[in-house]
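Engineer: could you look at this predicted model? Sequence included:
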Amino acid sequence: MHTDLVAALDIGGTKIAGALVDGHGRIQARTQRATPARQDGETVMQAVEQVLGDLAASPLWGRASVLGIGSAGPVDTSAGTVSPVNVPGWRGFPLVERVRAATGGLPVELIGDGVAITAAEHWQGAARGHDNALCMVVSTGVGGGLVLGGRLHPGPTGNAGHIGHISVDLDGEPCPCGARGCVEGLASGPNIARRALADGWLPGPDGDTSAAAVADAARRGDPVAVASFERAAQALAAGIAATATLVEIDIAVIGGGVGKAGDVLFAPLRKALADYATLSFVQRLTVVPAQMGTDAGLVGAAAAALALRPDTTAAGV
């Protein structure tokens, strides 16, 4: 058993979390700060440094041999930079270099948050034991990552598996990314809610217009809410089937807020998948909910750091 710990950062538009993770994916110390997402880049970096300072104050810090970062993207792992859409102060920000400096030269591995969650689900979650998997985060956006041939497959810049921007509707709405009819435009939480409202769904007396509220309405049988989730499920099925046909995955794991909708999403998704994943080699494809929950980003950043550094080992990565 490899006793060293891995330091991990999970950086998003809302919070910056840090942890020390052991070789079995268990968190031994944790801390977090709010992300000053509307501030300048240096202010955001100060919050990262505060999280690192908290971790460094732990008596366990000396056992950390490597640090993994999972960040909202886009990221560029080849350059060590991040440009998170929801943190405008960071554009091409040299995060790897800055974190290495702040930790006194600890080796740093950077990945996108979709790849981090994939690493976590493959190491300790729903994709464990599968050599070829797609893991997705369906929430405000739609991201993902791939495991191919038993190994994490982040791609040259760390963005492989970004299923949210596969086009599944040739004549669909323009996407902010510049393309048209992307999975994200049909299946993200805000777009599920937007479509339900546009088609005549009426929120309850509390005025909640979130995708979770649409899911509740769909559970109660509201036909417009049901239809919006069916449309999202169809888009996800088309994207998942395209991915499976291209690289022969046998499981797709869905996490994020929309993934928590349960049967409202998974029943129409499995039905639609049968319509799209039709070739013999993709017919055994299964779709399951994610298991790792809110710690997935931290555990995944640690898993990826272990998986991507040849000089470190951990049980089952």
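Structural biologist: Arrived safely.

Engineer: from now on I want contacts and neighbour counts done on CA atoms only, so please keep to that.
Structural biologist: Fine.

Engineer: and residue 254, helix, strand or coil?
Structural biologist: At residue 254, secondary structure determined by DSSP: H, G, I helix; E, B strand; the rest coil is strand.

Engineer: count the neighbours of residue 140 for me.
Structural biologist: Applying other C-alpha atoms under 10 Å, we find 16 residues neighbouring residue 140.

Engineer: likewise for residue 176?
Structural biologist: 10.

Engineer: from the centroid of this structure, which residue is nearest?
Structural biologist: Centrality entry for the chain: nearest residue to the mean C-alpha point is residue 114, 3.0 Å, by C-alpha atoms, centre = their mean.

Engineer: mind listing what residue 165 touches?
Structural biologist: Counting by C-alpha atoms under 8 Å, 6 or more residues apart in numbering, residue 165 touches 142, 177, 179, 182-184.

Engineer: and residue 111, that's in a strand?
Structural biologist: Yes: counting by three-state DSSP, residue 111 is part of a strand.

Engineer: with adjacent residues omitted, what lies nearest to it?
Structural biologist: Of all residues not flanking residue 111 in the chain, residue 70 sits nearest, at 5.0 Å (C-alpha to C-alpha, 6 or more residues apart in numbering).

Engineer: ok, structure two:
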Amino acid sequence: MTALALDIGGTKFAAAAVHADGTIQARSEVLLSGYGSPEEALAAVVGQITARVPEEDLRAVGVGSAGPLDARAGTVSPVNIPSWRGFPLVKALGELLPGRGARLAGDAQCMALGEWWRGTPRLRHSRAVLGMVVSTGIGGGLVLDGAPFLGPSGNAGHIGHIILDPDGDPCPCGAAGCVETYSSGPNMVRWARANGWAGDDAKALAVDARRGLPAACLAFARAAGALAAAILTASALFDLDNVVIGGGVAAAGPILFDPLRRAVARDARLGFQRRLRIEPTSLGRDAGLLGAAALVLPGDRPDA
């Protein structure tokens, strides 16, 4: 069986045809900024896959989307994509690919599921995995006792909107002082520029942090501290074994992971929290696509 997997992030929209063994047959990716409406972006990315894979071979559709979302209604309202607020994604997919079953989850939930399913083999033995996407926004997802934990509305794991400081900077979600206001790429850049850095984006910030520029290094240290607080909060709630982090900011590598691990080690006061292992994604951008496919594929997957 082959599934169509969709992964909707803050700036990019990816799709792939994925077989039941996790093999990716075809993939495509578009920038959301290149399309005037979600319908146009959806038609473009699905069309790129069906041009290479017979439409009749795509038997089901799994979707990971930036959130929040309403899994029961099949709608998405990504915090960082205003034009997609309230978009009836499942209905639109049904019009493009009639007769397929579609299942919807958060993009970071799918990333966690993809890592559990086809990532580092030892994760398959972990009872509590937190996956995080640190990019334009910050998402999270949980795989507990071998099954994705989505919650009643489909929004479990929204770790980027843990509030660290109620009097902090405003967040696009409407609250203030969320983890995302410290640790997302755009907010790291904003803070660094306010503190003397003259660069343009998160990639340039990472380059300058590697060079040792103080404002860039401090931006990563500040982001890592906020992520550590969120991870330890989740650990206290779910007794985590492993944390796997992907996304554009996570691609910066040691300049994020080194201060993050130090902060977790410093602030982990409960004995069970000290066993936490924090690592980057082993699957890169494929993690979210594989997790989205795993939502609907039969066989060797967590909740089969």
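Structural biologist: Cool, got the structure. On a predicted model such as this, the values are computed, not experimentally measured, just so you know.

Engineer: on that earlier part again, in terms of distance to residue 252 of structure 1, which of the contacts of residue 165 of structure 1 ranks first?
Structural biologist: residue 142 (13.6 Å; C-alpha to C-alpha).

Engineer: what's near enough to touch that closest one?
Structural biologist: 136, 162-165, 183-184, 187-188.

Engineer: the helices in structure 2, which residues?
Structural biologist: 38-50, 89-96, 107-118, 180-183, 185-194, 202-210, 214-238, 254-267, 286-294 (DSSP state H).

Engineer: save those as a markdown table, and put in distance to residue 126 of structure 2 too.
Structural biologist: A markdown table is the format used below for the helices of structure 2 (distance: least, C-alpha to C-alpha, whole Å):
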| stretch | distance to residue 126 of structure 2 |
| --- | --- |
| helix 38-50 | 34 |
| helix 89-96 | 31 |
| helix 107-118 | 8 |
| helix 180-183 | 26 |
| helix 185-194 | 29 |
| helix 202-210 | 31 |
| helix 214-238 | 12 |
| helix 254-267 | 19 |
| helix 286-294 | 16 |
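
Engineer: for residue 277 of structure 2, which of those is the nearest?
Structural biologist: helix 254-267 (8.8 Å).

Engineer: how much space separates residue 172 of structure 1 from residue 73 of structure 1?
Structural biologist: Distance, residue 172 of structure 1 to residue 73 of structure 1, by C-alpha to C-alpha, to the nearest Å: 24 Å.

Engineer: the two: which has the busier surroundings?
Structural biologist: A direct count of neighbours by other C-alpha under 10 Å for residue 172 of structure 1 and residue 73 places residue 73 higher, at 22 against 14.

Engineer: structure 2: which residue goes with that one?
Structural biologist: In structure 2, the residue equivalent to residue 73 of structure 1 is residue 67, according to TM-score structural alignment.

Engineer: which residues touch the nearest residue to its match once chain neighbours are set aside?
Structural biologist: Distances taken as C-alpha to C-alpha, 6+ apart place residue 78 nearest to residue 67 of structure 2, at 4.3 Å, with adjacent residues excluded. Going by C-alpha under 8 Å, 6+ apart, residue 78 of structure 2 touches 10, 65-69, 84-85.

Engineer: and the two most separated of the residues you listed?
Structural biologist: Largest pairwise distance in the contacts of residue 78 of structure 2, by C-alpha to C-alpha, is 13.7 Å, between 10 and 69.

Engineer: chain neighbours aside, what residue packs nearest to residue 54 of structure 1?
Structural biologist: Nearest in space to residue 54 of structure 1, with sequence neighbours left out and distances taken as C-alpha to C-alpha, 6+ apart, is residue 31 at 6.7 Å.

Engineer: of the helices of structure 2, which approaches residue 6 of structure 2 most closely?
Structural biologist: Per C-alpha to C-alpha, nearest to residue 6 of structure 2 of those: helix 286-294, 6.1 Å.

Engineer: structure 1: matching residues for that closest one?
Structural biologist: Going by TM-score structural alignment, helix 286-294 of structure 2 sits over residues 295-303 in structure 1.
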